[in-house]
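Q: Coordinates only, no sequence provided:
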């Protein structure tokens, strides 16, 4: 799996970061909810777009790994990551 060179972007409503990963030679559109970035990646609630994207970039490897696992469970579907995808399972 690799994250494409295309830049991640903040969704028009500001509630998610949109990015693409390549999994098994297939591009998969992914999003991670801003709430997940706030809860699991220490994004301040009042962060601007630049800070949101910097926080995403800092957590990119972990985020991409979770996106890959979720894509393998639900192949052919866009991946929508939320806080529950990063919660510790017990």
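A: Received it, and whenever you're ready, just let me know what you need. Computed from a prediction, not measured in an experiment: that's the story for all the values here.
Q: Only C-alpha atoms from now on, for both contacts and neighbour counts.
A: Will do.
Q: Could you pull out the buried residues of stretch 18-34?
A: For stretch 18-34, the neighbour count (16 or more other Cα atoms under 10 Å) marks 18-21, 23, 27-34 as buried.
Q: er, stretch 33-49 I mean
A: 33-34, 36-38, 41, 43.
Q: ok, now stretch 61-68?
A: 63-64, 67-68.
Q: What is the nearest of those to residue 4?
A: residue 64 (10.5 Å; Cα to Cα).
Q: for comparison:
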């Protein structure tokens, strides 16, 4: 899977980071919530935009891997990653 437009942006209200993924079929808009970044990627509570983007960059590989799995499961829907997507499913 290729990243089409990997310029992540923080939403106006700071509740999520949006980015796009693409594959052979097309592209999809993706987002990861602030709560997921705080719970699984060590984003400090109340962190600003720069810190959010840094945290996203640091966790990029894991975030993209989960987004890709979700995109393949529901190719016709936007991908919204929440804390539930990162739970340890042993």
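A: Happy to help now that I have it. A quick note: this is a predicted structure, and the numbers were derived from the prediction, not measured.
Q: Point me to the helix or strand that includes residue 22 of structure 1.
A: Assigned by DSSP states H and E, residue 22 of structure 1 belongs to strand 16-23.
Q: Can you name every helix or strand that that strand contacts?
A: strand 2-3, strand 9-10, strand 26-33, helix 49-58, helix 60-73 (3 or more Cα pairs under 8 Å, 6 or more residues apart in numbering; DSSP states H and E).
Q: can you list the ones you listed in a markdown table and add distance to residue 83 of structure 1?
A: Converted to a markdown table, those look like this (distance: least, Cα to Cα, whole Å):
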| stretch | distance to residue 83 of structure 1 |
| --- | --- |
| strand 2-3 | 20 |
| strand 9-10 | 17 |
| strand 26-33 | 7 |
| helix 49-58 | 14 |
| helix 60-73 | 11 |
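Q: Please state the offset of the helix or strand hosting residue 38 of structure 1 from the chain centre?
A: Secondary-structure assignment from DSSP H and E places residue 38 of structure 1 in helix 34-40. Computed by Cα atoms, centre = their mean, to the nearest Å, the chain-centroid distance of helix 34-40 of structure 1 equals 10 Å.
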